[in-house]
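Student: okay, structure incoming, though there's no sequence with it:
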């Protein structure tokens, strides 16, 4: 028997139990639950002891405990996860917008690793990876039962190294291997240009540390190119998987003079908050049309909901993803961390985004150009994820179509063309709307 192992494990379990009871000892309603939990922890320590004494091979206590924690997270929702020290470092790198990898947003759908969206101009995007692709192998190893954080670790790596993903797609007769050369993914979250008739276009592909500052610079450049004020602005957030909450608030504030941007509500008071717009005199004053689709998630949905509920923009496209939960990252000992869902986002009008998404003011389904015909529809939304947190019962949403790609050519992008047409006739359009 490994005495050191037993003392360390049982000591850790007892310490956890003590801290757990200490945190909630003042709440009589929780005390009964604590007693039940304590009994289960005794079972847990007993199982560890039995495994240590009887398993056919020597066991690694760290792996056993991490496996138990991973199992605990798996019974929650798809976005809660235990992160090893390496995984935690990867998360910190990702929020800075520069990392070695292939450039995709992934989730687990019905126990299968699935692509939510490839990030524009990255190796995965250029290799032809599509939203909805199912990744069944990474470098020949099956992805069954893999966690999102484990997959991220396998997919990322040094610049110029290669990784092979095996995908399944509705339009493909059999699985397909795609060899991708990793690169330093430096996400340029803002792209902008002038369209016709003094109408500006800003594309936000994700919400990173510099997104709000980059947006302000892009808006200044657009204004500088015009001798007259902007007639309108298209804010394109299609296939934007989200990112930092703080950046979504700052981006929303760039278009609002007053009003609530977003609020969060959870089981405990400490996670509740409300962000309010501030009038700094630099807000964009022209009419705005926001483009969204099923790949619009999280922080991008917060911006869409804030502009919609404050009557600041018209939302055009298809139903968004519906990722409206708040994850708090809690550092642990030895460099590990826990990413735990602690609250839900609510729009200024009190709507829950979770599993529902944002309903466009005008639904315009994406029409694929001839070169994209034949591709399957693999749309993925939050409500499809195993163990997703249910949202508040908002209105029933309509069936969805997946936009596969954003086109620079307005004539090739029917949703962008519709947005431009609305802005060109904004006064007439506003006069005909039902108030």
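Tutor: Yes, it's here. All figures in this text were calculated on a predicted structure; none of them were measured in a lab.
Student: switch to C-alpha atoms for all contacts and neighbour counts from now on
Tutor: Fine.
Student: what are the ranges of the helices in the stretch 101-250 of the chain?
Tutor: Here the stretch 101-250 of the chain has its helices, by DSSP state H, counting those that start in this stretch, at 123-126, 148-155, 211-224, 245-253.
Student: I should have written the stretch 251-400 of the chain there, sorry.
Tutor: Using DSSP H, counting those that start in this stretch, helices in the stretch 251-400 of the chain cover 299-309.
Student: ok, residue 420 - contacts?
Tutor: Counting by CA atoms under 8 Å, 6 or more residues apart in numbering, residue 420 makes contact with 199, 234.
Student: that one belongs to a strand?
Tutor: No. Counting by DSSP: H, G, I helix; E, B strand; the rest coil, residue 420 is not part of a strand but helix.
Student: if I look at it, how far off is residue 136?
Tutor: Residue 420 sits 40 Å away from residue 136, going by CA to CA, to the nearest Å.
Student: just residue 344 next, same as before
Tutor: Residue 344 is 31 Å from residue 136, by CA to CA.
Student: how far does stretch 88-99 sit from its chain's centre?
Tutor: 14 Å (CA atoms, centre = their mean, to the nearest Å).
Student: that stretch: which residues count as buried?
Tutor: 88, 90, 94, 95, 97, 99 (16 or more other CA atoms under 10 Å).
Student: doesn't the last one belong to a strand?
Tutor: It stands for residue 99. Yes. Under three-state DSSP, residue 99 falls within a strand.
Student: which residues are in contact with it?
Tutor: 93, 156, 184, 185, 186 are the contacts of residue 99 under CA under 8 Å, 6+ apart.
Student: for stretch 302-313, which residues meet the burial criterion?
Tutor: 302, 303, 304, 305, 306, 307, 308, 309, 310, 312, 313.
Student: for stretch 354-362, same thing?
Tutor: 354, 355, 356, 357, 358, 359, 360.
Student: show me which of the residues you listed is closest to residue 199.
Tutor: The closest of the buried residues of stretch 354-362 to residue 199 turns out to be residue 360 (CA to CA; 20.8 Å).
Student: let's bring in a second model and compare:
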């Protein structure tokens, strides 16, 4: 290793001395570090000295600031308020999505210009953060409002809640949506479940979809709510003996009998997979949804010289049945799962068959709706965001989250707005046609089939009027949910989609059918 480091040092020394342009040592070395770590796995990550707060926020869910996502808007060449968090200083002061940041305190915020976008945005984010209880004035330009607006904000410790929503669904089913595992997650989940029980919940649904994980011990503590003391939840094994550990439930449980369904999807990862996997291995919950991500790696933060840090993968974790849920490899940063024919078989406590190969396979599969490229592109478009900003800034209030719907006139207005913004998209079928055309040319059939290709191309060209009509139900729900979120935050967005969520509906079917619930978790019948 020493000789390889000497080669690197000599190479950089000669680059610095002879390269035609002046180098930026900090940027060049950091890029080399980032590239090296990227070859290992997506989770071993370097944090420069000025990024350590980002790592702290990820693991604790806390930071001192105004409590809002900010983002760079290329069209404005400025940063905007993207998503104020409910109950935090930004939201309490009255900031809204789309507000353009003009001044922080006595510092004017100009356009990005030729600055690096990441550094420009980071400088604004750092200026908004600071010591708790310190106050400053923020000047913004609000779209659809003539004059600039000034807000007084007082920074405070912002703790992002893990529990985004909980409430009672049909048939005495308590529902809870969990978006991460930070400090006090298990405590907050217990308090929410206790409140649901007081309100009449006799069955529970824990929604871990899109939950990327976090602190491993919080997953252990959450499982402990439903399992007695002394049960092994997860074990870790690494290169060095110090990384080998076994983590058991340590406290008396909250409820070991209440029927429980856990919802999962491809976004369920890490600590969320420990929770769903352990509850499946002990036959304590029915897992409903999609196969999970497959992140079975454990990271530890380690300090470097000059105050930098990195998050280092030190071990793999194994759930009670003995399986490691880590995907067998990554391709373009995404996990690849083994087909069942190549996986190993394991058994739950009751003797049910489960497999490794990457992620947790649900007991009851739910296939997510397949949507066209039109919807996908519209979801992330500036046109949708701008329309929601316009709607929020031209309406003082709307109906409750679970009752709000666009009128026919408003849906027509949205269509006109999107067209005026020159929203563009391509159809998946058009891309497939291009591939077919290239294959025909390669095989010598392009000229023979020229007229057919031309006719098919005309039929498959994007027709926004057709797509707005064909996918009206889905577009309406997309726009309505985005508008509701701008008024009622994430909790409102969840409320707006509960009744039509097929994962939740399938979970209700399982929970409300006692015979089916018991049969799913029962030991297999001997042949």
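Tutor: Thanks, I have the structure now. None of the values given here were measured: they were computed from a predicted structure.
Student: out of the buried residues of stretch 88-99 of the first structure, what pair is the most spread apart?
Tutor: Longest span within those, CA to CA: 88 and 97, 15.0 Å.
Student: element containing residue 412 of the second structure?
Tutor: helix 408-420 (DSSP states H and E).
Student: what helices or strands is that helix leaning on?
Tutor: helix 382-393 (3 or more CA pairs under 8 Å, 6 or more residues apart in numbering; DSSP states H and E).
Student: in the first structure, what stretch matches the helix it packs on?
Tutor: Aligned by TM-score structural alignment, helix 382-393 of the second structure falls on no residue of the first structure.
Student: can you give me the strands in the stretch 151-300 of the second structure?
Tutor: 156-159, 163-168, 173-178, 203-207, 232-238, 245-248, 260-264, 286-289, 297-303 (DSSP state E, counting those that start in this stretch).
Student: got the buried residues of stretch 88-99 of the first structure as TSV, with distance to residue 7 of the first structure columns?
Tutor: TSV is the format used below for those (distance: CA to CA, whole Å):
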residue	distance to residue 7 of the first structure
88	28
90	32
94	38
95	39
97	43
99	40
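Student: list just the nearest of those residues to residue 151 of the first structure.
Tutor: For the buried residues of stretch 88-99 of the first structure, the nearest to residue 151 of the first structure is residue 90 (11.7 Å; CA to CA).
Student: where's the corresponding residue of the second structure for that closest one, which helix or strand?
Tutor: Aligned counterpart of residue 90 of the first structure in the second structure: residue 54 (TM-score structural alignment). Residue 54 of the second structure is part of helix 52-60, with elements assigned from DSSP H and E.
Student: and the contacts of that helix?
Tutor: By CA under 8 Å, 6+ apart, helix 52-60 of the second structure touches 47, 62, 63, 159, 182, 183, 214, 215, 308, 309.
Student: and of those, the nearest to residue 10 of the second structure?
Tutor: residue 308 (23.4 Å).
Student: check contacts around the residue most central in space within the second structure.
Tutor: Closest to where the C-alpha atoms of the second structure average out (CA atoms, centre = their mean) is residue 210, at 5.0 Å. Contact partners of residue 210 of the second structure, counting by CA under 8 Å, 6+ apart, are 179, 264, 265, 266, 267, 268, 269.
Student: 7 Å instead, please
Tutor: Residue 210 of the second structure makes contact with 179, 265, 267, 268, according to CA atoms under 7 Å, 6 or more residues apart in numbering.
Student: matching it against the first structure, which residue comes up?
Tutor: So residue 210 of the second structure corresponds to residue 239, using TM-score structural alignment.
Student: distance to residue 414 of the first structure for the buried residues of stretch 302-313 of the first structure - can I get that in TSV?
Tutor: Formatted as TSV, those follow (distance: CA to CA, whole Å):
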residue	distance to residue 414 of the first structure
302	24
303	23
304	20
305	23
306	25
307	22
308	21
309	25
310	26
312	23
313	19
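Student: let me know the closest of those to residue 367 of the first structure.
Tutor: Nearest to residue 367 of the first structure among those, with distances taken as CA to CA, is residue 304, at 22.0 Å.
Student: what residue of the second structure takes the place of the closest one?
Tutor: In the second structure, residue 304 of the first structure lands on residue 276 (TM-score structural alignment).
Student: more neighbours, residue 344 and residue 136 of the first structure?
Tutor: residue 344 (23 against 20; other CA atoms under 10 Å).
Student: what is the neighbour count of residue 412 of the second structure?
Tutor: There are 12 residues near residue 412 of the second structure, going by other CA under 10 Å.
Student: mind checking how far it is from residue 67 of the second structure?
Tutor: The value you get for residue 412 of the second structure to residue 67 of the second structure, if CA to CA is used, is 35 Å.
Student: nearest residue to the counterpart of residue 514 of the second structure in the first structure other than its sequence neighbours?
Tutor: Alignment note: residue 514 of the second structure maps to residue 426 in the first structure; criterion TM-score structural alignment. Closest residue to residue 426 of the first structure apart from its sequence neighbours, by CA to CA, 6 or more residues apart in numbering: residue 287 at 7.6 Å.
Student: now for the helix or strand hosting residue 18 of the first structure, which elements pack on it?
Tutor: Using DSSP H and E, residue 18 of the first structure sits in helix 3-24. Secondary-structure packing of helix 3-24 of the first structure (3 or more CA pairs under 7 Å, 6 or more residues apart in numbering; DSSP states H and E): helix 28-54.
Student: residue 65 of the second structure: what's it in contact with?
Tutor: For residue 65 of the second structure, the contact set (CA under 7 Å, 6+ apart) comprises 128, 129, 130, 155, 156, 157, 158.
Student: which of the residues you listed lies closest to residue 34 of the second structure?
Tutor: For the contacts of residue 65 of the second structure, the nearest to residue 34 of the second structure is residue 129 (25.8 Å; CA to CA).
Student: wait, that closest one sits on residue 64?
Tutor: Yes. Using CA atoms under 7 Å, residue 129 of the second structure is in contact with residue 64, at 5.8 Å.
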